[in-house]
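Engineer: got a structure for you, letters missing:
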């Protein structure tokens, strides 16, 4: 069974939605990013997303863009991602996925990337700019190495596209709650529940919702209808301002363990 699905199902068995936390790989440096991810799990995260810094992050808002720009400026290399994933998986029980624009996988080669991710103990990858219709190489590689592949479903996705996403995602479907870039917002988009409903009706077993989630109230609201709640920008800001300890404290608050 997929590692992400198992983590989400374990949370459901406890009567709650899974808490999914995002942090950029190597921010502000490799060892601190590992420590922050471990603190995130201690604070209640069931699934970790490790974002791979990219020079043209079309989905990322200003907080994450700034963090990844700093990482790239110090000479970040893709090999660091596998080292970080290995360290976090060895230290925690969380399912650890990478989140990456597909160009980075394609440049390395889908099979090589999948092999190295699997060897590091990774659960799989979220590919925000890859659509199922163009994912044959990645689907084959993830099947070979038993990795989760998470596609995104948005408020604007057609019923036909949602059906393909539901069919070909492994682990969960990433429900985008609004159009635009990532970033903390005051309120959850009213489109979020519709995205979850559409994916479920199309056959998705698990749908986690992200973009704009930043408070415990958001987590509770989304958790009422989604299988998991994804938080990114708020955690990155906590890491920026207070280090790994602040990440753990915010995770505990968001997950309801504080």
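Structural biologist: Happy to help now that I have it. None of the values given here were measured: they were computed from a predicted structure. Numbering: from 1, shown residues only.
Engineer: every contact and neighbour count from this point should use C-alpha atoms.
Structural biologist: OK.
Engineer: what sits against residue 92?
Structural biologist: By C-alpha atoms under 8 Å, 6 or more residues apart in numbering, the contact set of residue 92 is 38, 41.
Engineer: let's see that with 7 Å instead.
Structural biologist: residue 38 (C-alpha atoms under 7 Å, 6 or more residues apart in numbering).
Engineer: from residue 250, how far off is it?
Structural biologist: According to C-alpha to C-alpha, to the nearest Å, residue 92 and residue 250 sit 18 Å apart.
Engineer: for this structure, just list every one of the strands.
Structural biologist: 18-24, 47-51, 95-99, 124-126, 148-150, 152-153, 173-176, 207-210, 228-231 (DSSP state E).
Engineer: same list, these, but as JSON lines with mean neighbour count please.
Structural biologist: Shown next, in JSON lines, are the strands of the chain (neighbours: other C-alpha atoms under 10 Å):
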{"stretch": "strand 18-24", "mean neighbour count": "28"}
{"stretch": "strand 47-51", "mean neighbour count": "27"}
{"stretch": "strand 95-99", "mean neighbour count": "26"}
{"stretch": "strand 124-126", "mean neighbour count": "27"}
{"stretch": "strand 148-150", "mean neighbour count": "25"}
{"stretch": "strand 152-153", "mean neighbour count": "26"}
{"stretch": "strand 173-176", "mean neighbour count": "28"}
{"stretch": "strand 207-210", "mean neighbour count": "27"}
{"stretch": "strand 228-231", "mean neighbour count": "28"}
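Engineer: in CSV, list those along with distance to residue 9.
Structural biologist: Shown next, in CSV, are the strands of the chain (distance: least, C-alpha to C-alpha, whole Å):
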stretch, distance to residue 9
strand 18-24, 8
strand 47-51, 11
strand 95-99, 12
strand 124-126, 17
strand 148-150, 15
strand 152-153, 20
strand 173-176, 14
strand 207-210, 11
strand 228-231, 10
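Engineer: out of those, nearest to residue 167?
Structural biologist: Comparing the strands of the chain against residue 167 with C-alpha to C-alpha, the closest turns out to be strand 173-176 (9.7 Å).
Engineer: thinking again about what came up before, residue 106 is nearest to which of the strands of the chain?
Structural biologist: Residue 106 lies closest to strand 124-126 among the strands of the chain, at 13.0 Å (C-alpha to C-alpha).
Engineer: alongside the first one, take a look at this:
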């Protein structure tokens, strides 16, 4: 079984275009506004939406996302309700949603129960940013056996050998940039260095990599595309836009879309546009 996320990444690779992934806490600013924001993003050309489950955001998230997570949690009773809302917020059936669960969210929850909830809600990708690499990889193998896509969160250089040796074929990787918190400073040189380290460590092993933390707009996305990333993740700015309304979401995606063609710039420079990005859906 091929997941929505993998299908999207493979389609974008064939087009030599990058993936734009956004982030929102499930139910923020409220369930109706969340649905409107998600659909506006997908309609504008957002390739995937990372949706956090109810619960407090950890220190790795900046103050804006922490506040948004707290507000969102007031509207939802738990993981199943959040997954149901996320799934119902798709614009098209194949729109890609990645369920994010913090360590505190899954405290006391059996992984198989979490996978059951994902399957029941028709969400086929997830991210566990606080779990140690060994746990992410072990759970990822179990998830893939059930047709669910693990997104492997990578920050520590020391985790690269384990990732390289993993049995997960062509893993989808969320690479944390140099910033220690979402919404922090984006350091181009460090992001490029981390992408190089990843490529060198994995050698001939194929992978998809999307970069997040500190990614705000077209400038950062263009740099990441030129550096070989398969995608970019915008969180803090998308959360702020969601509170401003669907029009702000659309404007943000339209602004960033032209930068996604950086993966094919050498072959056909200047051919991308926001209109083309939407049409590719």
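Structural biologist: Thanks, I have the structure now. Owing to the predicted nature of the structure, the values given are computational and were not obtained by experimental measurement.
Engineer: quick check: closest non-adjacent residue to residue 89 of structure 2.
Structural biologist: Distances taken as C-alpha to C-alpha, 6 or more residues apart in numbering place residue 35 nearest to residue 89 of structure 2, at 4.8 Å, with adjacent residues excluded.
Engineer: for the strands of structure 1, which one sits closest to residue 76 of structure 1?
Structural biologist: strand 18-24 (11.5 Å).
Engineer: how far away from the center of its chain is the closest one?
Structural biologist: In terms of C-alpha atoms, centre = their mean, to the nearest Å, the centre of strand 18-24 of structure 1 is set 6 Å apart from its chain centre.
Engineer: with stretch 156-172 of structure 1 instead?
Structural biologist: 17 Å.
Engineer: buried ones in it, by neighbour count?
Structural biologist: Using 16 or more other C-alpha atoms under 10 Å as the test for burial, stretch 156-172 of structure 1 gives 161-172.
Engineer: among those, which two are most distant?
Structural biologist: The farthest-apart pair in the buried residues of stretch 156-172 of structure 1, when distances are taken by C-alpha to C-alpha, is 161 and 171, at 17.8 Å.
Engineer: ok, the most centrally placed residue in structure 1 - contacts?
Structural biologist: When C-alpha atoms, centre = their mean is applied to structure 1, the residue found nearest the centroid is residue 49 (3.8 Å). When contacts are counted by C-alpha under 7 Å, 6+ apart, residue 49 of structure 1 touches 21-23, 96-99.
Engineer: could I get the residues you listed as TSV with distance to residue 139 of structure 1?
Structural biologist: Formatted as TSV, the contacts of residue 49 of structure 1 follow (distance: C-alpha to C-alpha, whole Å):
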residue	distance to residue 139 of structure 1
21	24
22	23
23	25
96	18
97	16
98	15
99	16
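Engineer: against residue 130 of structure 2, how distant is residue 105 of structure 2?
Structural biologist: Residue 105 of structure 2 sits at a distance of 11 Å from residue 130 of structure 2 (criterion: C-alpha to C-alpha).
Engineer: what sits against the residue nearest to the residue nearest to the centre of structure 1 when sequence neighbours are not counted?
Structural biologist: In space, and not counting its chain neighbours, residue 49 of structure 1 is closest to residue 22: 4.5 Å by C-alpha to C-alpha, 6+ apart. Applying C-alpha under 7 Å, 6+ apart, we find residue 22 of structure 1 in contact with 48-51, 231-232.
Engineer: same check, this time on residue 211 of structure 2
Structural biologist: 174-177, 231-233.
Engineer: correct me, but residue 70 of structure 2 touches residue 58?
Structural biologist: No. If you go by C-alpha atoms under 7 Å, residue 70 of structure 2 and residue 58 don't touch, sitting 11.0 Å apart.
Engineer: burial measure for residue 253 of structure 1, as a count.
Structural biologist: When neighbours are counted by other C-alpha atoms under 10 Å, residue 253 of structure 1 registers 15.
Engineer: likewise for residue 258 of structure 1?
Structural biologist: Residue 258 of structure 1: 12 surrounding residues under other C-alpha under 10 Å.
Engineer: what of residue 71 of structure 2?
Structural biologist: Residue 71 of structure 2: 20 neighbours (other C-alpha under 10 Å).
Engineer: what's the answer for the one 10 residues further on, then?
Structural biologist: Neighbour count of residue 81 of structure 2, defined by other C-alpha under 10 Å: 18.
Engineer: and residue 189 of structure 2, by the same measure?
Structural biologist: Residue 189 of structure 2, neighbours per other C-alpha under 10 Å, totals 11.
Engineer: quick one: it and residue 7 of structure 2, what's the gap?
Structural biologist: 31 Å.
Engineer: check residue 179 of structure 2 too.
Structural biologist: Taking C-alpha to C-alpha, one finds residue 179 of structure 2 at 29 Å from residue 7 of structure 2.
Engineer: also residue 207 of structure 2?
Structural biologist: 14 Å.
Engineer: more neighbours: the two, which one.
Structural biologist: With neighbours defined as other C-alpha under 10 Å, residue 207 of structure 2 and residue 7 compare such that residue 207 has more, 16 against 13.
Engineer: I'd say that one and residue 168 touch.
Structural biologist: No. Using C-alpha under 7 Å, residue 207 of structure 2 makes no contact with residue 168, being 9.7 Å away.
Engineer: what's the match for residue 4 of structure 1 in structure 2?
Structural biologist: Counting by TM-score structural alignment, residue 4 of structure 1 corresponds to residue 5 in structure 2.
Engineer: list the contacts of that match.
Structural biologist: 96, 125.
Engineer: coming back round to it: any chance of the contacts of residue 22 of structure 1 in CSV, plus distance to residue 238 of structure 1?
Structural biologist: Below are the contacts of residue 22 of structure 1 laid out as CSV (distance: C-alpha to C-alpha, whole Å):
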residue, distance to residue 238 of structure 1
48, 16
49, 16
50, 16
51, 16
231, 12
232, 10
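Engineer: among the residues you listed, which recur in structure 2?
Structural biologist: With both residues aligned by TM-score structural alignment, their matches' C-alpha atoms under 7 Å, the contacts of those that structure 2 also has are 48-50, 231-232.
Engineer: next, give me the two most distant ones among those.
Structural biologist: Most distant of these, by C-alpha to C-alpha, are 50 and 231, 12.0 Å apart.
Engineer: buried residues in stretch 116-134 of structure 1?
Structural biologist: Buried residues in stretch 116-134 of structure 1 (16+ other C-alpha under 10 Å): 116-118, 120-128, 130-132.
Engineer: let me redo that: stretch 183-191 of structure 2
Structural biologist: 183-184, 186, 191.
Engineer: next: stretch 237-253 of structure 1.
Structural biologist: 237-240, 243-252.
Engineer: so how far is that stretch from its chain's centroid?
Structural biologist: 17 Å.
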